[in-house]
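1. Predicted model, plus sequence, below.
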Amino acid sequence: MVLANFLGVVLLMELIAGGYRFGADGLSMNYYVFNCPLAEPIVRSTVTSALQSDPTLAAALVRMHFHDCWIQGCDGSILLDSTKGNTAEKDSPGNLSVRGFELIDDVKEQLENQCPGVVSCADIVAMAAREAVSWSGGPVYDIPKGRKDGRRSKIEDTINLPFPTFNASELVRVFGQRGFSAQDMVALSGAHTLGVARCSSFKTRLSDPVDPTMDSDFSKALAKTCSGGDNAEQPFDVTRNNFDSFYFQALQRKAGVLFSDQTLYNSPKTKAIVNNYAMNQAMFFFDFQQAMVKMSLLDVKEGSKGEVRADCRKVN
């Protein structure tokens, strides 16, 4: 843990040495230092309080950030509610398990009272995910701020989310299209050390014939879970609320919950990375934080390309 946190500091120092700035319109680590100095403390205290009451929110906040960034970039589009003429991203089948919207609303209300029209919803989502990772025992890292909120949120765009049925080659391909290496992809998949999957996401692995890549006892455990229906939940690893390397150790035991999890160990393209992370948690933490910073910069809206919503659920 000490080594992982040290590595996080090293990464931050490298980013600082690079001038803090990301992008032509000035994303920076210290974006809110002068125009809303309490932004980071408000996000941190509110998220911490929520996680103390419900530790399972950590996984939800990380998932929200990923699903936001993957579709149209990190622009808060996953927060927009559907309207009479438009079905938004959050109502897609792939996003029905995303939650934590009320927490984002709470943070936004406090920030609007403190410094109206300054802190974007997209930045709140990114900062909340960062806090969730560190609160759960994961790496401590920082991200550049200054994203603007997008105005588009359409259910049809979510077809581009990675599917739980993807094999390693498909995952490498789709992540590669967004600028991620195979190592980045496996590190980001490690976020599944937090949270649960619903039976609907893995029940096809239990069909006749049962997926042979699963341990036989584990397949029986999944079948027992699914006896509770499609919404029955199965933790990804034995410490569902702790950010650690147990997820990768589960893959080594052929106990990956989703097909897209277990395929990382079964494929020669990614097996060595899984083994490294299972053995060396500090390495996983370091690679994860770098991949998260990279993800947080996906197609961000800056300057006139977006807005700062007054209400995260609707455009201004």
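-> Sure, I can see it. Numbers count the residues shown, from 1 in each chain.

2. can we go C-alpha only for contacts and neighbour counts from here?
-> Will do.

3. As a check, name the ranges of all helices in the stretch 201-316 of the chain.
-> 216-226, 246-252, 259-266, 271-279, 281-295 (DSSP state H, counting those that start in this stretch).

4. this is the comparison structure:
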Amino acid sequence: MAFIRGAGFASVALLLVVVASVAEGHRPELTERYYDKTCPNAQNIVRAVMERRVAGYKRMAPAILRLFFHDCFAYGCDGSVLLQNPESSDDERDVEANKSLDGFDVIDNIKSELEHNCPATVSCADILAIASRDAVAMLGGPTWSVLLGRKDSRFAHNNATYQLPSPTGHLDELLEVFQDHGLDERDLTALSGAHTIGMAHSCENFNDRIKHEDAEDIDPYFAAKLQHSCDQNDKCPVYFDEQTPMKFDNAYYQNLLNKRGLLTSDQALYTHGSWAGELVSIYANNQEAFFADFKTSMVKMGNLSPPDWMPTEVRLKCSMANY
């Protein structure tokens, strides 16, 4: 079930034209040089806005990265998570898993700058892909070449929760979700390393980990500390990595070795399954190995495209479809 924006004869006519154009063939392949002629300064504009916003508020970096992940896992990287209908609570960003998403205003700022320089050219989906790369680099992580040419969906997918991995998921459940998106064990383990920055926004995301009295996969001191914080305020955000929360490094994996993963889905990578545990150990001891695999998996995830039947466009405003 999805929410379609637009009403009236003109909108329906436009929708039919777009559907027809998409139905003629597969989506074009993404390329690094997509905007070389139409908007050669696009990536510099994205980076400039990101630098201003992250310098003023570092938490925007993990927020943007999370936006990209949630967008790509709901029917491909199509900017659908950015859509908002003020007259409805049926948007993708309104589903439970997306209610704590942040950074929409940053993407809107970037889009405004790009529309001023290159009107109706750079898609919101591409903006999110570039901004996510820059967010990682600005916090000390790796950088990579972003493939471009995505188009923006006219749909907001209000069943997005079913496409996302659960914070309480165990290894086999997590892997099934990733495999459904064409991603594998290495992608799951490497992309989970994004939790080296950012935070869980509510204790309900990890209550299952600290409530088990006989749990063997959590450090007792860590569990007691989390329980104390939640007793004070169960809506208080908690960093995934309390040692270097705003530095993109391999500390996340070191925490897993010490049974200090915040979410069940974090610790599951090391507690269960030899292939994941082996990768966690490698990444914990070799940051460059983590960075290399993370870059590869980000490009792979960024290549997830919407179904061919889905109508797409280049939005003029990221929060609403064109009319």
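-> Arrived safely, thanks for sending. Just so it is clear, the structure is predicted and the values come from calculations on it, not from any experiment.

5. out of the helices of the stretch 201-316 of structure 1, which comes closest to M29 of structure 1?
-> Among the helices of the stretch 201-316 of structure 1, helix 281-295 comes nearest to M29 of structure 1, with 11.1 Å by Cα to Cα.

6. quick one: the closest one aligns where in structure 2?
-> Using TM-score structural alignment, helix 281-295 of structure 1 lines up with residues 287-301 of structure 2.

7. Would you mark the buried spots in that stretch?
-> F290, F291, D293, F294, K295, T296, S297, M298, V299, M301 (16 or more other Cα atoms under 10 Å).

8. what's the answer for stretch 266-278 of structure 1, then?
-> Those would be N266, T270, K271, I273, V274, Y277, A278, for stretch 266-278 of structure 1 by 16+ other Cα under 10 Å.

9. ok, these vs Q183 of structure 1, which is closest?
-> Nearest to Q183 of structure 1 among the buried residues of stretch 266-278 of structure 1, counting by Cα to Cα, is I273 at 6.7 Å.

10. Could I get the helices of the stretch 201-316 of structure 1 in a markdown table, plus columns for distance to A310 of structure 1?
-> Formatted as a markdown table, these follow (distance: least, Cα to Cα, whole Å):
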| stretch | distance to A310 of structure 1 |
| --- | --- |
| helix 216-226 | 42 |
| helix 246-252 | 38 |
| helix 259-266 | 38 |
| helix 271-279 | 41 |
| helix 281-295 | 25 |
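
11. between those helices, which gets nearest to L11 of structure 1?
-> helix 281-295 (7.9 Å).

12. And stretch 228-245 of structure 2, what's buried?
-> S229, C230, D234, V238, Y239, F240, D241, E242, P245.

13. List the contacts of I127 of structure 2.
-> V46, I107, I110, K111 (Cα atoms under 8 Å, 6 or more residues apart in numbering).

14. any idea what the third one aligns with in structure 1?
-> Structural alignment (TM-score structural alignment) places I110 of structure 2 against V107 in structure 1.

15. So that match versus S82 of structure 1, what's the distance?
-> 21 Å (Cα to Cα, to the nearest Å).

16. Who has more neighbours out of those two?
-> Counted by other Cα atoms under 10 Å, V107 of structure 1 and S82 do not tie: V107 has more neighbours, with 21 against 17.

17. State the distance from the more buried one to V125 of structure 1.
-> V107 of structure 1 is 10 Å from V125 of structure 1, by Cα to Cα.

18. Give me the contacts around stretch 165-180 of structure 2.
-> Under the criterion Cα under 8 Å, 6+ apart, residues 163-164, 184-185, 187-188, 205-206, 208, 263-266, 268-269, 272-273 lie in contact with stretch 165-180 of structure 2.
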